[in-house]
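Trainee: sequence and predicted structure below; questions after.
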Amino acid sequence: MAKQDGEKKTKQAAPTSASKVAVAAGPQSVTGIGIAALVVGIVAFLSGLLPIWGLIVAAAAIVLSIIALKKSAANKPFGIAGIILGAVAALTNLIVTAFWVIAIVATVATGGAAIQATKVATDVLSAQDAAAKAEMDAKKDFAKGETARFGTFDVKVNSVDTNYQSTDGYSQPDTGNKYVLVNVTVTNPGPDSVSVSDYDLQLSADGVSNTNAYLSVNSPFSGGTLAKGASLTGNLVYSVPTTASKLLLTYDTTVFTTKPYKLEKLTYTLAL
């Protein structure tokens, strides 16, 4: 009996084959995806200034970095670095892309304004050319009693005194000359204001033009700027040869067209 009890104690003290033995885990290694995340993060950082493309690479770097962190703890430095680089690249790219969009919109807007300005300038030149062409083709010589269209204003002769005598008591015409007093009304028929002076209207005596005589008269025509429909009436005095037989009130102006370029002097006449 004593022998059997000793055998039982021996069996209880000996370890069984089923006993578990703890084994220490070895260190984890960096995976390829961790390195890839870091590389893509660096590429994303360097591509941050490239609109759209930099944003795509940055997103890829962030995604790879997150996957790398989940795969292995050893990837932590690479994953964190990839996320930081990707985030910086994404932020930079968003700012750059925003500036590009603003620049493109501004360029388009400026281009549209430039096109509109060019169109306006072209329309203005076309209108100017049309007006100049119409003036070139318009009637230039008017008979006695007609209301003459002198370019941009109308002239009507109300009366003519071919032997005007000065009333100041001392003004006399040069030897062989006489004074001619012409009462005129000038009207602006157009939509734009028109400036007219007494020097614009000359008197042609047998083909020789004469400017106003410096003579004091009642109600002189001094000219001015006329609004649409406005009129001025006054007296003009000229000194002409006593032998002059053909008297014409004249007006000279110059007009031009741009297409084709043409410069032309125009002379209007109104018989007295």
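Mentor: Right, received. Where do you want to start? Numbers count the residues shown, from 1 in each chain.
Trainee: make it CA atoms for all contacts and neighbour counts henceforth
Mentor: Fine.
Trainee: who touches Val155 in this structure?
Mentor: By Cα atoms under 8 Å, 6 or more residues apart in numbering, the contact list for Val155 reads 147-149, 184-187.
Trainee: look up the closest residue to it, ignoring the ones flanking it.
Mentor: Spatial nearest neighbour of Val155, excluding adjacent residues (Cα to Cα, 6 or more residues apart in numbering): Val186 at 4.7 Å.
Trainee: the one you found: helix or strand, and which one exactly?
Mentor: strand 177-187 (DSSP states H and E).
Trainee: what sits up against that strand?
Mentor: With contacts defined as Cα under 8 Å, 6+ apart, strand 177-187 is touched by 153-165, 173, 221, 226, 229-242.
Trainee: all strands for the stretch 1-150 of the chain, in order.
Mentor: For the stretch 1-150 of the chain, the strands defined by DSSP state E, counting those that start in this stretch occupy 141-142, 148-150.
Trainee: highest mean neighbour count out of those strands?
Mentor: Comparing the strands of the stretch 1-150 of the chain by mean neighbour count (mean count of other Cα atoms under 10 Å), strand 148-150 ranks first with a mean of 24.
Trainee: contact partners of that one?
Mentor: Applying Cα under 8 Å, 6+ apart, the contact partners of strand 148-150 are 139-140, 142, 154-156, 251, 268-270.
Trainee: let's bring in a second one:
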Amino acid sequence: RRSAGGLAPRWRALALLLPAALLATTHLWAREHTAAATDLFRRHGRAVSWLSSQGRGDVLLLNDAGLIALAHDGPMIDLIGLGTPGLTLAYRHGAGSIVESLARRPAPPTIAAVNPDLLRVPQLLGRPLVPAPAPGGTVVAEVRRELLQGTPLAGPGVDFAWLPDEERAQVRWMRAPEQRQASFALLLPGISGPPRLEGCRPILGGVGLEVPAGTRSIGLRAALLQEDRGALAVRSGGPDAAVEHAITLGRTAWTEARLPWPAGAQGSTVLWLTRQGSALPCLESVRFLPS
């Protein structure tokens, strides 16, 4: 009931409780915000200071689109995809897809300002420019662009972990790679030339793909993720067809093999690759060759 002077005394008292509670906890909130600001400066302060005055003409690779992005007055590539939507799906598919996407950008990154704990491709970090001041802090370093120069597949084929190639070849999986480790980035030597950083897909069961008309031979490139020796079985026509080739793989270098096509099922347009034994192969590419 309202009194002659307005609100009843008990309601007036209740109306004062919320402001009183807020006032009583103000110092607690202030302490929390101060601690958060101090931690933010401790982890990112040195990197922000460096980026504010240097590296403005460089393409910056980052995995924190907040304070670091505000400090850099130049082009940026956000690994997680918040600031670079084209990388969102690649980030979800793992390190290999990230590498394949970065290698195809018109202007690859030249420097990185990243939290190493969240970086899925640490092989890309080169000479440090600003070391991380504390665990979980931001490190600024040069990017080893030379590792990406030969990453894209030259010529027709399927560059695994490069999502447009997999979609175009209608790739189908027997036991698809898990989302947490959907692709890997391996820095391994090949038959010739220096090591390059390549994306690859683990073959947990098998993988099938469409082979275009006019193909006369198949080029395969793969390596092992676990154990020192293993094999990849090659079939044409279907996953239950007879094994036509068994390619022995190693873990310290890419194995490259060239096989005739079609091998067994004349006129077949589907190539099947399956894992043999307990070793885990990682398939980098399949090339379609006209001779």
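Mentor: Received, thanks. As the structure is a computational prediction, the values presented were derived from the model and not from experiment.
Trainee: how alike are these chains, TM-score-wise?
Mentor: Once superposed, chain against chain, the TM-score is 0.23 (TM-score structural alignment, normalised by the length of structure 1); 97 aligned residues with a Cα RMSD of 5.7 Å.
Trainee: after the strand holding Val186 of structure 1, next one along is what?
Mentor: Toward the C-terminus from strand 177-187 of structure 1 - assigned by DSSP H and E - lies strand 194-196.
Trainee: what's the helix or strand that comes right after that next one packed up against?
Mentor: Per DSSP H and E, the first helix or strand lying C-terminal to strand 194-196 of structure 1 is strand 202-205. Strand 202-205 of structure 1 is packed against strand 208-210, strand 231-241, strand 247-258, with contacts defined by 3 or more Cα pairs under 8 Å, 6 or more residues apart in numbering; DSSP states H and E.
Trainee: who does the last one touch, helix- and strand-wise?
Mentor: If you count contacts as 3+ Cα pairs under 8 Å, 6+ apart, strand 247-258 of structure 1 packs onto helix 76-137, strand 202-205, strand 261-271.
Trainee: the same query, at a cut-off of 10 Å, please.
Mentor: Packing partners of strand 247-258 of structure 1 (3 or more Cα pairs under 10 Å, 6 or more residues apart in numbering; DSSP states H and E): helix 76-137, strand 141-142, strand 148-150, strand 153-164, strand 202-205, strand 208-210, strand 261-271.
Trainee: including distance to Val39 of structure 1, could those go into JSON lines?
Mentor: Formatted as JSON lines, those follow (distance: least, Cα to Cα, whole Å):
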{"stretch": "helix 76-137", "distance to Val39 of structure 1": "8"}
{"stretch": "strand 141-142", "distance to Val39 of structure 1": "90"}
{"stretch": "strand 148-150", "distance to Val39 of structure 1": "84"}
{"stretch": "strand 153-164", "distance to Val39 of structure 1": "82"}
{"stretch": "strand 202-205", "distance to Val39 of structure 1": "91"}
{"stretch": "strand 208-210", "distance to Val39 of structure 1": "93"}
{"stretch": "strand 261-271", "distance to Val39 of structure 1": "67"}
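Trainee: looking at these, which is nearest to Lys8 of structure 1?
Mentor: Lys8 of structure 1 sits nearest to helix 76-137 of all these, at 54.8 Å, using Cα to Cα.
Trainee: and the angle from that closest one to strand 261-271?
Mentor: Using axes from the mean of the first three to the mean of the last three Cα atoms, to 10 degrees, the direction of helix 76-137 of structure 1 lies 30 degrees away from that of strand 261-271.
Trainee: C-terminal to the longest helix along structure 2, what's the next element?
Mentor: Using DSSP state H, we find that the single longest helix of structure 2 is helix 9-53. Towards the C-terminus, the helix or strand next in line after helix 9-53 of structure 2, according to DSSP H and E, is strand 60-62.
Trainee: could you check how far Val164 of structure 2 is from Ala185 of structure 2?
Mentor: Wrong residue type there; residue 164 of structure 2 is Pro, not Val. Separation of Pro164 of structure 2 from Ala185 of structure 2 (Cα to Cα, to the nearest Å): 17 Å.
Trainee: looking at those two now, which is surrounded by more residues?
Mentor: Per other Cα atoms under 10 Å, whichever of Pro164 of structure 2 and Ala185 has more neighbours is Ala185, with 25 against 12.
Trainee: circling back to that earlier point, buried by neighbour count, from the contacts of strand 148-150 of structure 1: which ones?
Mentor: Applying a neighbour-count criterion of 16 or more other Cα atoms under 10 Å, the buried members of these are 140, 142, 154-156, 251, 268-270.
Trainee: Ser65 of structure 1: which of the residues you listed is nearest?
Mentor: Among those, and counting by Cα to Cα, the member closest to Ser65 of structure 1 is Asp154, at 87.2 Å.
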